[in-house]
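Peer 1: sharing a model prediction with you, sequence too.
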Amino acid sequence: MTATDEVTAALHLLNSARYVDRSAGPPDSLPALLAAHARAAIQVSGADQTAWNGHVIEAGEGILGVAHWDGTLQLDRECILDPLRELYESPGVRQPDEALIRCREALVTVLHEQSHFLGPAGATQDAARAAFRLPGARPLEEGVAEAWAQDHLNEYLDRLGIEEVAPGISQVRSAPSYQAFVPAVRVLTTDLDRRAGLPRGETLRALNRQTAEGQWPLIVDSAYRSSRLPDLVPADREPAVRLRLETTLRNSFDSLAQFETEPRDLAATKSLAAGYRSVHRLTEEIATAEAIFEPPQPLSPTRPTAETLPLRKALSGLAPPTAPAQPAPAHPAARAVTGPHRAYSAAVRQGVVSRSG
C-alpha cells in the first residue's frame, strides 16, 4: 500500500461509524492518534468541551489546517498527515532532527487547530462564528491558539506518548507561526497577569479555554476588576465603561492584520510594538475613567505651616487692627433715603411699583 493509500485508509477508518477508539494506552497508529488528539487537548487545557465532530479530512491546497465551523478538522497531507503517519513506521527509533522538527510542526498545528474547538460548557460554534467576525477577534484567537500550543506542546506530546514513539521530539524546536499576532498577545496577557497578580501565563490559559465569543469579555473583565473602577463606577454606568475598554483594545488588535504579509521577524517586531501600544492605551483609558468617577475630595482646614508659625507666635496677644473712623457724611439728609433695592422691595409690598415694569 502506498503512503497516499495509507493516509486515505486511515482517514476513512477514523471517519467511519465502525471505528472504535482504544482509550487504553498511547496511540499506536495514525487513526488512533487522530482519534485521541482532542481528548489530550482537553486534558492539557482544562477546557470543558470540544466542538470537534470526530471527523478529519484533507485540507485544500495551500492550507495547513482548518478548524471548520461544522466541527470537521481539515489537515494538509504533505505537511501534517504524512509526517504523523511516518511517526509509526519505526516507533522508538531515533530519527534525524529534521524529521523530528517536521513531526513537531505537524503536531503543533494539530494542537493549534484543536484549540479553536475548545470552549466552556454550553459554547456553540454559531455564537463563536458570529463573534469571530467582530473587530480584533481573529488576531486575538489565532494569537492565543498559537502561543498556547507552543507553550504546552511538550505536555501534549507526553499525553499522547509521542516521545516514546519518536525519541528526542521534545528537545527539538520549531519556528512559531502567526508572528503578526503572537507577540502582541503575549504582551497583553502578561500585562493582565501582572495587573491581577496572577501567575505568568494564567490569562493565556484562560483565554484558550474560551471561544471567540468569550475571549474579549474575559480580557475586559480582568482589566476592569484589577483597577479601582469597581469601587468608583455606578452600576448603571459600568456597561458603558467596559464597552469603552473593549473597543479600545479591539481596535488596537484589529490593526495587527496588516503585518501578516511582512517577513516573519519584521512582523514579530511590529506586533510586539503594537502590543505595548495597546497596553498603554488600556492604562490611559482606565486612568481616565477613574478620574471621571473619582468622588470630589473634601477641603481640609488650613493648618499653620513651619513658615507661618513663628509669625503667629510673634503677633499673639496683639489686638487686631481696627478700621479707621469714617468721616461724617457731608449731606446728612441723603442718609434718610433708603437704598435703591430696599426702596424697590418696599414699594412692591405697598403696591406702588408694578413687577411687569
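Peer 2: Received, thanks.
Peer 1: going by C-alpha atoms from here, please, whenever you check contacts or count neighbours.
Peer 2: Noted.
Peer 1: can you pull out the strands in the protein?
Peer 2: With DSSP state E, the ranges of strands along the chain come out as 49-50, 56-58, 65-67, 73-75, 118-119.
Peer 1: if you compare those strands, which one is most tucked away?
Peer 2: strand 118-119 (a mean of 26; mean count of other C-alpha atoms under 10 Å).
Peer 1: that one packs against which elements?
Peer 2: strand 49-50 (3 or more C-alpha pairs under 8 Å, 6 or more residues apart in numbering; DSSP states H and E).
Peer 1: gap between the strand it packs on and the chain center?
Peer 2: 21 Å (C-alpha atoms, centre = their mean, to the nearest Å).
Peer 1: and the contacts of that strand?
Peer 2: Contacts with strand 49-50, where a contact means C-alpha atoms under 8 Å, 6 or more residues apart in numbering, come from 38, 42, 114, 117, 118, 119, 120, 121.
Peer 1: got a list of what the nearest residue to the last one once chain neighbours are set aside touches?
Peer 2: Looking back up the chat, that one is residue 121. Leaving aside its chain neighbours, residue 121 sits nearest to residue 48 (5.3 Å; criterion: C-alpha to C-alpha, 6 or more residues apart in numbering). Neighbouring residues of residue 48 by C-alpha under 8 Å, 6+ apart: 42, 118, 119, 120, 121, 209.
Peer 1: okay if I get the strands of the chain as CSV plus distance to residue 169?
Peer 2: Below are these laid out as CSV (distance: least, C-alpha to C-alpha, whole Å):
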stretch, distance to residue 169
strand 49-50, 26
strand 56-58, 24
strand 65-67, 21
strand 73-75, 21
strand 118-119, 25
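Peer 1: just so I know, which of those strands lies nearest residue 261?
Peer 2: strand 65-67 (18.9 Å; C-alpha to C-alpha).
Peer 1: once you drop chain neighbours, what's closest to residue 125?
Peer 2: residue 69 (6.1 Å).
Peer 1: who touches the one you found in this structure?
Peer 2: Applying C-alpha under 8 Å, 6+ apart, the residues contacting residue 69 are 125, 126, 129.
Peer 1: next one: residue 221
Peer 2: Contacts of residue 221 (C-alpha under 8 Å, 6+ apart): residue 242.
Peer 1: against residue 214, how distant is it?
Peer 2: 11 Å (C-alpha to C-alpha, to the nearest Å).
Peer 1: dump the residue contacts of the residue nearest the centre of the chain.
Peer 2: Of all residues in the chain, the one closest to the mean position by C-alpha atoms, centre = their mean is residue 219, 3.8 Å from it. If a contact means C-alpha under 8 Å, 6+ apart, then residue 219 has residue 192 as its contacts.
Peer 1: ok, second structure coming up, stack it against the first:
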Amino acid sequence: MPKATTYRQLLAEQAPAAVRISGAHHSVWNGRTELTDPAKPVDGEAEWHGTVRYNDQRILEPTREMFRNSRVHMQDAATLRSYRKAIKTMLHENVHMLAGEGSDPRRNQAEYNTPHGKAAEEGFTELYAIQKTDDYIDELGLEDIAPGIKAAGKHEIYAEYVQGADAFAQTIGSRSGLGSEEVVRRIATVGAAQKFEAAAAAIYDTSDLPGLVPDDQRSAAVQQIAEAMKKDYAQIDQAQNIKDPDLRRKAARAAGGAAARAGYDEIRNIRRQWSMPAPEARVERGANAEQTRSNDSPTNAPATLEATTAATPHSLPPGLATAVHASRSGAEPLTSATRLDEADMGSRRGGTQTAPERGPEVQR
C-alpha cells in the first residue's frame, strides 16, 4: 500500500488510507485540502461537499515539521504529541468523509442537524478515530517518519458524545456477539443518515427475526428499530448541560445504553407482531379452541432468543438523582476522554447548519 514519505503524499493519501483501514464503501473527499478560518476555535472541518480543512498552525505545520525531521529518533514527547494530534485530527475528518453505498449528502446534513444525529456523528467519528489512530499511522508508514509517534500521548475531544457512543456500542456488541469495536466500525463508516440503520441492522441480523420476518419486510423492520433508538440517543446531547463532569459522563453513558436497549425492546415488539396468528386462525370453537389456548399458555410457550427485561425510558435531568440513575447504565466509562474547553480546540462538521452552535466543546 502507498506510504506517505512526504507532506504532499500525506495529504494525497489521507482519505484512501482511511478507506483501507475501515473497509468503508467509499470516501466523499473531493481531493481538496484547505485552511480553516484562523479565527475559528477548531482544528479541522469536514465540509458536506467533500472538502477538508485544517488549522494551519495546530495541524498542518506539525505535519510539515514531522517530514522535515524525518527519521529523527529521540524527539521530545511534546513534539511527538503534536504530530500524533495532527494525524488523529486528520483521521477524524476523513472518518466524517466515509460513506456507505447510496449515501446522500443532503440527507446526512439534515440528520446531523438533529440532536441524535449530531451526537451519533461526532461521537462515533471521534471514538473510531481514537481506536484506529495507530492503524492509520501504520497504514501511512508514519512510525518510520517519526519514531515514537504511536507511543505519544492521546488527544481526545467530544467527551460526552464519545461516552454515549461507547455505551451504545458496548451494549449492542455484547448482546449481538459482534463486539463493540465492530459495532463502532459499522456505524462510523457510514453517513449520518445511515448510522442508526447500521446499528439497527446489527441488532436485527443477529436476532431470531430473520427466521420469522419475511425477507421483503427486513428493511421496514430495520427502520422501525432505528427510529426506536433515536429518542433516547438524543439525550446524550442534553447531558452536556450538566455541570459536574462525572455526572455528565454518567448521564451520557446512560443515554447511550438506554438507546441500545430501546432497539432490543423493538425486536420484541416485532417478534410479537409476526408471531400472532392470522385472524382466521383465531376464530376457533370447542375442543380445538381449548387445545389452542392450552398450547399457547406461558408454560408451553417456546423460549425465544431474546430474554431481557424491557428497559425503562431514561430522562436525564441535572442533579444528583441523575447521576445515581445514570450510574446503573452498565459498562465502565472511558476514563481517558475529557470535556473540551476553550484551551483544547477540536474539529467540527463544516457547512451550513440550522442547529445553533454551542461553542468550542461541541465543534469539530
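Peer 2: Great, that's in hand. Note that the coordinates shown come from a computational prediction; the quantities given were computed from them, not determined experimentally.
Peer 1: re earlier: for residue 227 of the first structure, which of the strands of the first structure is the nearest?
Peer 2: Using C-alpha to C-alpha, those put strand 118-119 closest to residue 227 of the first structure, at 27.0 Å.
Peer 1: how big's the offset between that closest one and the second structure?
Peer 2: Compared with the second structure after fitting, strand 118-119 of the first structure deviates on average by 1.1 Å (mean C-alpha distance after the TM-score superposition for the first structure).
Peer 1: against the second structure, where does that strand fall?
Peer 2: The aligned range for strand 118-119 of the first structure in the second structure is 98-99, by TM-score structural alignment.
Peer 1: give me the distance from the matching stretch to the chain's centre.
Peer 2: On C-alpha atoms, centre = their mean, the centre of stretch 98-99 of the second structure falls 13 Å from that of its chain.
Peer 1: same deal with stretch 47-61 of the second structure?
Peer 2: 21 Å.
Peer 1: in the first structure, what range does that stretch match?
Peer 2: Going by TM-score structural alignment: stretch 47-61 of the second structure matches residues 68-82.
Peer 1: now swap in stretch 18-31 of the second structure and tell me
Peer 2: The aligned range for stretch 18-31 of the second structure is 41-54, by TM-score structural alignment.
Peer 1: longest helix in the second structure, please.
Peer 2: Identified as the longest helix of the second structure according to DSSP state H is helix 245-275.
Peer 1: for it, give me the average deviation versus the first structure.
Peer 2: When the first structure is superposed, helix 245-275 of the second structure averages 3.3 Å from its matched positions, counting by mean C-alpha distance after the TM-score superposition for the first structure.
Peer 1: how about that helix: buried residues?
Peer 2: 247-268, 270-271 (16 or more other C-alpha atoms under 10 Å).
Peer 1: ok, now how distant is residue 85 of the first structure from residue 91 of the first structure?
Peer 2: From residue 85 of the first structure to residue 91 of the first structure the distance is 11 Å (C-alpha to C-alpha).
Peer 1: coming back round to it: quick one: what's aligned to the residue nearest to the centre of the first structure in the second structure?
Peer 2: Residue 219 of the first structure maps onto residue 199 in the second structure, by TM-score structural alignment.
Peer 1: still on that earlier bit, ends of the match of stretch 18-31 of the second structure, what's the gap?
Peer 2: Length of stretch 41-54 of the first structure, first residue to last, C-alpha to C-alpha: 14 Å.
Peer 1: same deal with stretch 50-63 of the second structure?
Peer 2: First-to-last residue span, stretch 50-63 of the second structure, C-alpha to C-alpha: 21 Å.
Peer 1: now do the end-to-end distance for the match of stretch 47-61 of the second structure.
Peer 2: End-to-end distance (C-alpha to C-alpha), stretch 68-82 of the first structure: 21 Å.
Peer 1: so which bits of it are buried?
Peer 2: Here stretch 68-82 of the first structure shows 68-69, 71-77, 79-82 as buried, counting by 16+ other C-alpha under 10 Å.
Peer 1: what's the answer for stretch 6-15 of the first structure, then?
Peer 2: For stretch 6-15 of the first structure, by 16+ other C-alpha under 10 Å, it's 7, 8, 10, 11, 12, 14, 15.
Peer 1: and what of stretch 41-49 of the first structure?
Peer 2: Buried, per 16+ other C-alpha under 10 Å, within stretch 41-49 of the first structure: 41, 42, 44, 45, 46, 47, 49.
Peer 1: repeat for stretch 242-249 of the first structure
Peer 2: So for stretch 242-249 of the first structure, counting by 16+ other C-alpha under 10 Å, buried means 242, 244, 245, 246, 247, 249.
Peer 1: among those, which lie within helices?
Peer 2: 242, 244, 245, 246, 247, 249.
Peer 1: the contacts of strand 49-50 of the first structure in helices, which ones?
Peer 2: Per DSSP H, the contacts of strand 49-50 of the first structure map to helices at 38, 42, 114, 117.
Peer 1: can you pick the most crowded of those residues?
Peer 2: Using other C-alpha atoms under 10 Å as the neighbour test, those are led by residue 117, with 30 neighbours.
Peer 1: any idea how far residue 44 of the first structure is from it?
Peer 2: 14 Å.
Peer 1: quick one: the helices in the stretch 101-250 of the second structure?
Peer 2: 105-112, 115-140, 142-145, 159-176, 180-188, 195-205, 218-238, 245-275 (DSSP state H, counting those that start in this stretch).
Peer 1: would you turn those into CSV with distance to residue 2 of the second structure?
Peer 2: Output for these, formatted as CSV (distance: least, C-alpha to C-alpha, whole Å):
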stretch, distance to residue 2 of the second structure
helix 105-112, 29
helix 115-140, 7
helix 142-145, 12
helix 159-176, 31
helix 180-188, 23
helix 195-205, 30
helix 218-238, 38
helix 245-275, 38
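Peer 1: to residue 297 of the second structure, which of those lies closest?
Peer 2: When the helices of the stretch 101-250 of the second structure are compared (using C-alpha to C-alpha), the closest one is helix 245-275, at 14.0 Å.
Peer 1: for that closest one, the distance to its chain's centre please.
Peer 2: With C-alpha atoms, centre = their mean, you get 15 Å for helix 245-275 of the second structure.
Peer 1: what's the angle from that helix to helix 218-238?
Peer 2: Relative orientation of helix 245-275 of the second structure and helix 218-238, computed by axes from the mean of the first three to the mean of the last three C-alpha atoms, to 10 degrees: 160 degrees.
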